[in-house]
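Peer 1: Please find the sequence and the predicted model below.
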Amino acid sequence: MTSHNVARLRTRSLGLAFTTALLLLGLSPSASAQVPGDAGTQRLPVLGASIAGTDDSSALAFNPANIGFMPGAELRWNGIFLDEDLGVPWQGHAFSFATPLFLNLSMGLRVDAVNPTAQAPNPENYQFVTWGLALSSTDAFSLGFSLQRSYSDAAVHDRLASYTIAMSSRPAPALGLSFVGSDLNGPTNRAGGSRSPTYDIGMALRPTGERTFELGLEAKYIVDSDDWIPRGTIGLDIAPLGRLTGGVSMHHLDQSEPDYVASLGLALYNSNPAGSTELSGGVVGGNALGSDDTYANPYLGVAVRGFREPVGGEA
């Protein structure tokens, strides 16, 4: 058997084992109903990112498999700053680091320091720590695993400890597919409330076969509430400056007029043969944040990479 066939067999075996594990986990009993406000204990969202197409250290928050595609190390900071009158909790700072290791392994660590808005159901501060590991058997297939735990003086935010399993496949340059199972153990906080497992499925479409233009289509399923949250993302390289990103998600689809969250951002790159830096910023708004007239809540980011960031299809 040739080395190429061995690699293909190994990839298929890993994929089959991963799918079987997800099915078994999905059939396990879910935990008790959530305590009101417990759903607010979450990491900061990565606005404009695609679960199937984003390959940087921020992927630790939504798809740990994607850090397996990183060609080098990255250190990143992101911050989200919301109007204090809004009812969602995700405001604060996130610090992440990820790097390739050896034997096709990559590892990362992320710390979220969350300072909820004054009008959030539980406005106490909390922190989330995420550790992730990815195995990329080829440059088109990666498995990911992460452990995450919350810390807070407030019982409703404290001791939420869970794990995530993820898979990303890129069968063609124009197509990326991802599947993520999060909070699969139905974690329980110190107040006795639990969180529902969730499943995300997404695809990234790159019509040119490069990341110059990318369209992301995704859906999240929340097991306990039987809710679906569809989401779309877009990425467009603006050579030689950087990349324009956007995203929109729909919430409460059972309503006659579902709520939404939308974001628009711009990342500026400074690349050289030894590495690159990124400065990013944007705005997020939408009535799902808790107000019908909120459109300009800023978010910012800075990243330092040990690899060049290509723009506009450059090699």
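Peer 2: Right, received. Where do you want to start?
Peer 1: drop to CA atoms for contacts and neighbour counts, all remaining ones
Peer 2: OK.
Peer 1: From start to finish, how long is stretch 94-110 in a straight line?
Peer 2: Distance across stretch 94-110, first residue to last, is 7 Å (Cα to Cα, to the nearest Å).
Peer 1: Report the buried residues of that stretch.
Peer 2: 94-100, 105-110 (16 or more other Cα atoms under 10 Å).
Peer 1: Comparison target below:
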Amino acid sequence: MASEPDPSESRTQRHKCPACYKQFKRKLHLIEHMKISYHSVHQPRCGVCQKHCKSFESVREHISGPLAKSNCSKIFLNQGCNLCLKVLDSPAALNEHKQKCCLNAPVPLGTKIMPCIESHVILSGSIMDERHNGKGHGAIAIDCEMVGGGSDGSIDLCARVCLVDEDENLIFHTYVQPQIPVSNYRYEVTGVTEDHLRDAMPLNEVQDKILKILYNGESVGRIRLDGEKVRLLVGHGIQHDLDCLRMKYPGQLLRDTAKYRPLMKTNLLSHSLKHLTKTYLGINVHCFTGMISSQAF
């Protein structure tokens, strides 16, 4: 007669998820976990043990946090890149990788007072087409600086907008004429003064120029079909920027670093752009007065 399983062993048996290594007392709980976790190759992983994590923040905690796994932490200390969290084969390979991974700080746009006609730059469509030829959808990053309107200065008004391409080339940059009187210029953060906005470009003209760059000659009706010329729009809190510009752009063409799950702090809370650029790019933004933070790429 076959021996019956020891009840004590069944009580202590743990069911482990092969992706994130979470353990459950009951197999049913493991099945429910796997149904809702959606582990995939797109999730950040530990470069040592290949554990799936919800975000890069979780990977960082796993390999270098207060409760880091000892084996992973030891290997990462000698062979891991602190910026991209990649684990290399050897310390020599790590040194070579760091020279490529560490980016230079961006050149600030400056805060000198410029007439509106000189404060914007547009790269011709033919050059843009040549640059993105063969890449499918080209991408444009956008960032806006907001001043305050209303009696308490709490209403965000777009006062400055900047667009750059994937190679960090400046495509468009201008000051924007606010729709209502400005009560707080937030100079410590924006670097914008009354003189900057005196001859600023009207909002409707800014909208037309931005949409012309993004649509890239593609008709609105073809965007949902096979609009290959239209460009992806990248930003941080991008919907807020579009709302302040009073613009709409197709949702399938938006890429928001504030909502990209691997970069979020929790499932509902996003990191600031300043934190992301410092942590993952090694770049400080908003450190100089008037520096616009177009660091979405």
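Peer 2: Yes, it's here. Quick caveat: nothing in here was measured; it's all calculated off a predicted structure.
Peer 1: So after superposing, what's the score?
Peer 2: A TM-score of 0.23 describes the superposed chains when it is computed by TM-score structural alignment, normalised by the length of the second structure; 137 aligned residues with a Cα RMSD of 7.5 Å.
Peer 1: So which of the buried residues of stretch 94-110 of the first structure are in strands?
Peer 2: The strands, defined by DSSP state E, take in 94-100, 105-110 from those.
Peer 1: Which pair of these spans the longest distance?
Peer 2: The span of these, defined through Cα to Cα, is set by Ala94 and Leu105 at 23.3 Å.
Peer 1: can you put the buried residues of stretch 94-110 of the first structure in CSV and add distance to Trp131 of the first structure?
Peer 2: Converted to CSV, the buried residues of stretch 94-110 of the first structure look like this (distance: Cα to Cα, whole Å):
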residue, distance to Trp131 of the first structure
Ala94, 13
Phe95, 12
Ser96, 10
Phe97, 10
Ala98, 10
Thr99, 12
Pro100, 14
Leu105, 14
Ser106, 11
Met107, 8
Gly108, 6
Leu109, 5
Arg110, 7
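Peer 1: Tell me which residues touch Leu300 of the first structure, please.
Peer 2: Applying Cα atoms under 8 Å, 6 or more residues apart in numbering to Leu300 of the first structure gives the contacts 78-80, 279-282.
Peer 1: Let's see that with 6 Å instead.
Peer 2: Shown in contact with Leu300 of the first structure (Cα atoms under 6 Å, 6 or more residues apart in numbering): 78-79, 280-281.
Peer 1: Sort out for me which of those are in strands.
Peer 2: Among those, DSSP E puts 78-79, 280-281 in strands.
Peer 1: Which strands and helices lie in contact with the strand or helix carrying Ile234 of the first structure?
Peer 2: Assigned by DSSP states H and E, Ile234 of the first structure belongs to strand 227-238. If contacts are counted by 3 or more Cα pairs under 6 Å, 6 or more residues apart in numbering; DSSP states H and E, strand 227-238 of the first structure sits against strand 213-222, strand 242-251.
Peer 1: What are the buried residues along it?
Peer 2: For strand 227-238 of the first structure, by 16+ other Cα under 10 Å, it's 228-238.
Peer 1: where's Ile171 of the second structure relative to Leu211 of the second structure, distance?
Peer 2: 13 Å.
Peer 1: Look at these two and report which has more neighbours.
Peer 2: Ile171 (20 against 16; other Cα atoms under 10 Å).
Peer 1: check contacts around Arg255 of the second structure.
Peer 2: Val234.
Peer 1: which is the next helix or strand following the one helix or strand it maps to?
Peer 2: In this assignment (DSSP H and E), Arg255 of the second structure forms part of strand 254-256. Later in the chain than strand 254-256 of the second structure, the nearest helix or strand by DSSP H and E is helix 273-276.
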